[in-house]
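**Student:** Model the structure of this input:
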Amino acid sequence: MSVTIRFCGASRTVTGSCHLFETRAGRFLVDCGLFQGQKTLKELNYGAFPFRPAGIDAVLLTHAHIDHSGLLPKLVRNGFAGRILATRGTIDLCSYMLPDAGSIQESEVAALNRRNAARGRAEVTPIYTQADAVASLQSFMAVDYEKWIDVIPGVRARYWNAGHLLGSASIEIECTDGDGSGRPMRILASGDIGPDAKLLQPDPEAPSDFDYVISESTYGDRERPPTSPDARRARLAEEVNGAAMRKGALLIPAFAVERTQELIVDLIDLMERGEIPSAPIFLDSPLAIRATEVFRKHAESLDPAVDVRRLLTFAQLRFTETVEESKRIAKLAGFHIIIAASGMCDAGRIRHHLRNWLWSARATVLLVGFQAPGTLGRFLADGARAVRIQGNEIKVAATIRTIDDYSGHADGSELVRWIAARRPIQRGLFLVHGEEPAITGLAARVSERIIPAARVFQPLLDDVYELSAATPTPLDAGRRRRLAPEAVVRLDWHNEMSKLVLDINDRIESAADDRARGVLIRRLRRALEE
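**Tutor:** Sure, this is the predicted structure:
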């Protein structure tokens, strides 16, 4: 038996999840996600796959989030003809999320091409279109939790609820020689693991006794304070009341699927109890509105203590589907709440609301999820005094706040407990889907206590390992990588350029007089000439 794995994404970064397995009988992927964050990383979405799509026999999809599913339309368009195996909840969410992603691709590329035309630059094409996304849905096939399904000859898989998102799964994989002889190789791909006591979702489940475990590590180096439903709502109430006192908009950039629904549930509860002011809640995301309908459809699989059906009937909840409805929100004065995608502020309608409000000291921006390096959300979280949105410089006068109670990811201690429950792990633990500090932090937590340090691996992008030996063996050490390892983990020149332009403008505007401004400009010109 020979089995190899190539880490085609989510290696020292949290996006682009994609793992390529190859056996003698065929090839299959676990996930095929979109890269997000800095432009250098996102450019991988436009390039060729590091494998031939037509040569892939199947895809095992852990869940619907775009960093795990977002390149499936491109995979299908480029020749993949196999099955995409996913739970019914994942398929229902992808049926809205992937076409929405294609539509965003088209609209943002159209806007970029208008700017490129004005600058005399070449046109670009979308990664894929809405039509490509719709066509890819024909490749999906539903699987049930905890039931084996054949993937390719000699490989079968079983899905376990990961507690992260409606339909999310950790995937158990067994590989044999194909003739039924010998002990199968057992592998578990974690997907994204939900935290303890997550709103709407059950606790994660999975069996034990594996040769290999591939674990996410998004929050592997940090701890959250202990929480409960009451504590979570109390922290949210504190932030909402603070925003209300500032008498402007409360902008919540939220992932359209699950994070948004969780926030709405708590906001409704707090308003009904009188713990926060009753105010309009604008759900300004067609995708979030449709995802909410999917949650209602699957209400029986969610936390029975939560009345999911209220998500579409609360009087103060307003749905804005059209662009015209979204633009009318900008005319409002006084305290109101706007929940809009995207969660990292990198696309979607939230950018328009940020452009309208960031300059105002009356506004509040509440970040409720992970912000990848190089994203607008990360710059705001890190205290940027000015940002660029769609080519425009915006001063940041709004109050920027962060709460982590709505994260869909387990923290460091929860990940350690999840990994420990998978023991024995005979050959190796691969840590993926995390920034470098998170991965090294989780490695330090599990080494020796849970698994010998020599069996803990931190793969780089495009690393290949032979899994059939007693310990995993790196292959093709000289393989040409799509990106140098340092380019994955640091801000790229696009980010540095944007920051430089903002700093130059700030220094020139703060100069004492026109003479001082002239001196600065001449120095800059001399530096450029050198």
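**Student:** When you work out contacts or count neighbours from here on, use the C-alpha atoms and nothing else.
**Tutor:** Will do.
**Student:** any idea how far residue 7 lies from residue 452?
**Tutor:** Look at residue 7 and residue 452: by Cα to Cα, to the nearest Å, they are 22 Å apart.
**Student:** what about those two, which has more around it?
**Tutor:** Comparing residue 7 with residue 452 by other Cα atoms under 10 Å, the one with more neighbours is residue 7, at 20 against 14.
**Student:** Contacts only, for the more buried one.
**Tutor:** Shown in contact with residue 7 (Cα atoms under 8 Å, 6 or more residues apart in numbering): 18, 19, 20, 459, 460, 461, 462, 463, 464.
**Student:** So the closest residue to residue 244 other than its chain neighbours versus residue 304, what's the distance?
**Tutor:** Nearest residue to residue 244, sequence neighbours excluded (Cα to Cα, 6 or more residues apart in numbering): residue 335, at 5.5 Å. Separation of residue 335 from residue 304 (Cα to Cα) stands at 32 Å.
**Student:** to compare against the first, here's another:
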Amino acid sequence: MKLSFHGAARQVTGSCHLVEAAGKKILVDCGMFQGAHELHDENAADFGFEPAEIDLLLLTHAHLDHCGRIPLLVSRGFSGSILSTAATRDLARLVMMDSAHLHEEEARRNRRKGRKGGRFEPLYDTVDALDAVGLFGKPVRYAKPIELFPGIMATFFEAGHILGSASILLEITEGTRRRRVLFSGDIGPGGRVLLNDPAPPADVDVVVMETTYGDRDHRSLAGSVQEFYAAIRATEARGGNVIIPTFALERAQELLWYLREGLEAGHIKPGLSLYLDSPMAISATRIFGRHLEAMGPEPARMVRNGEDPFDLPGLHFTQEARGSMELNDVRSGAVIMAGSGMCTGGRVRHHLRHTLAHPESSIIFVGFAAEGTLARIIIDGASRVKLFGDEVPVRAQIHTINGFSAHAGRSALKAWHASLGTPDQTFLVHGEPKVMEAFGRELTGGTVRIPVMGEAFEL
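**Tutor:** This is a model prediction of the structure:
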């Protein structure tokens, strides 16, 4: 049995782990590296294994840094099946198709402008994404073991991170040797209204565990919601707009839920114009209603009763690019949620160009921002940023509200690990090196390792 690491090793993004056992090669996730633009080369590089030799791909969830390189894997020879929950399958289809479109658009733009050093061919295209979608097998259900191959069983457990997210347990038997290997995926914080709490298995021998927020706890969700309302009220009083860089999956839907509750409870004044300016987030919101099996009890009850948990007064879905551009003429009284959450692309960059210079307006960050991303640069206090070739002064009010994070904080991560029993080996991934080192020192029992890219271990 061998385990090797081909992504998210001493970095936050690019999840990709390879298990070789019982004569088979099983890949867990195949995600995009995200952050600064120089990661284009890292995404285009060799995987560190031969894609055509992979027998099966298991997908923990549909975020781009977990599924974003699957179309590239397919274009380079992978033809096996992909297994995931039903919700992950539907969301991953959306994410991969959107990603392919963005790669195609970037390549066309570079060719048109003749940019020196620009990528003139997309990393992968829509056909590659469609081919990847076609490889998804019958969806798996939580807590229902399935035989992948003789000697290898898999069970998906609720991870509570986004709709359909899972931690994946592999039970591997080779001769007289048997190992229970758990891949955490991304772990949710628990206590979120839209999702069920994480429910990992016990008695695990080996765990591959994310550590995105392994060095700190988040502010309480209740406090974060009140801070969110207060930021909107203050911006409205100044006569400005609110721009919220928004992750399309889970974060957009959670914010819609709390905006609706805030309006109903009077925490936000009626009459605001609310815009969800993200085609992917709009589609993801519709997908939520199809998967009651993965939703929390309250929103699932509402859907069963014919109510829409994401419907609120004054909400506009901005599907077309023209409608998005027209929002630049709205000078006050608007709350605009637009992708992407790290401001690495998407419509939010246009809104930032038109809003950052206005002190009466606010930018509210409600999620993780990787090193090198525009979101992180603004959060870290830049006085000016470059957008579409222009130097834009940062005069708007900047709010960072981390209690909405879909990731477990330090205490929840430690509790999650403790619930597994006493693993012989813990491999820490999906984190900045200093965070993983600090978190690893707090774990008790067994060996803790922080692998580097390409490193392999016998299990």
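**Student:** So residue 335 and residue 304 of the first structure - more neighbours on which side?
**Tutor:** Neighbours were counted for residue 335 of the first structure and for residue 304 using other Cα under 10 Å; residue 335 has more, 20 against 11.
**Student:** Counterpart of that one over in the second structure?
**Tutor:** Counting by TM-score structural alignment, residue 335 of the first structure lines up with residue 333 in the second structure.
**Student:** quick one, what contacts whatever residue of the second structure lines up with residue 199 of the first structure?
**Tutor:** Using TM-score structural alignment as the criterion, residue 199 of the first structure maps onto residue 193 of the second structure. Under the criterion of Cα under 8 Å, 6+ apart, the neighbours of residue 193 of the second structure are 296, 297, 298, 299.
**Student:** contacting residues for the corresponding residue of the first structure for the first one?
**Tutor:** Think residue 296 of the second structure. By TM-score structural alignment, residue 296 of the second structure lines up with residue 303 in the first structure. Contacts for residue 303 of the first structure (Cα under 8 Å, 6+ apart) come out as 199, 200, 201, 202.
**Student:** where does residue 303 of the first structure land in three-state SS?
**Tutor:** Classification of residue 303 of the first structure using DSSP: H, G, I helix; E, B strand; the rest coil returns coil.
**Student:** what does residue 391 of the second structure give?
**Tutor:** Under the three-state scheme (three-state DSSP), residue 391 of the second structure adopts strand.
**Student:** And residue 251 of the first structure, by the same measure?
**Tutor:** Secondary structure state of residue 251 of the first structure, per three-state DSSP, is strand.
**Student:** Please apply the same query to the one 4 residues further on.
**Tutor:** Under three-state DSSP, the three-state class of residue 255 of the first structure is coil.
**Student:** and it, what pairs with it in the second structure?
**Tutor:** In the second structure, residue 255 of the first structure lines up with residue 247, judged by TM-score structural alignment.
**Student:** now residue 37 of the first structure
**Tutor:** In the second structure, residue 37 of the first structure lines up with residue 35, judged by TM-score structural alignment.
**Student:** Leaving out chain neighbours, which residue sits closest to its match?
**Tutor:** Closest residue in space to residue 35 of the second structure, ignoring its immediate chain neighbours: residue 373 at 5.1 Å, by Cα to Cα, 6+ apart.
**Student:** was I right about the one you found contacting residue 345?
**Tutor:** No. Contact criterion Cα atoms under 8 Å: residue 373 of the second structure and residue 345 do not qualify, at 9.8 Å.
**Student:** Which one's more surrounded, those two?
**Tutor:** Comparing residue 373 of the second structure with residue 345 by other Cα under 10 Å, the one with more neighbours is residue 373, at 19 against 14.
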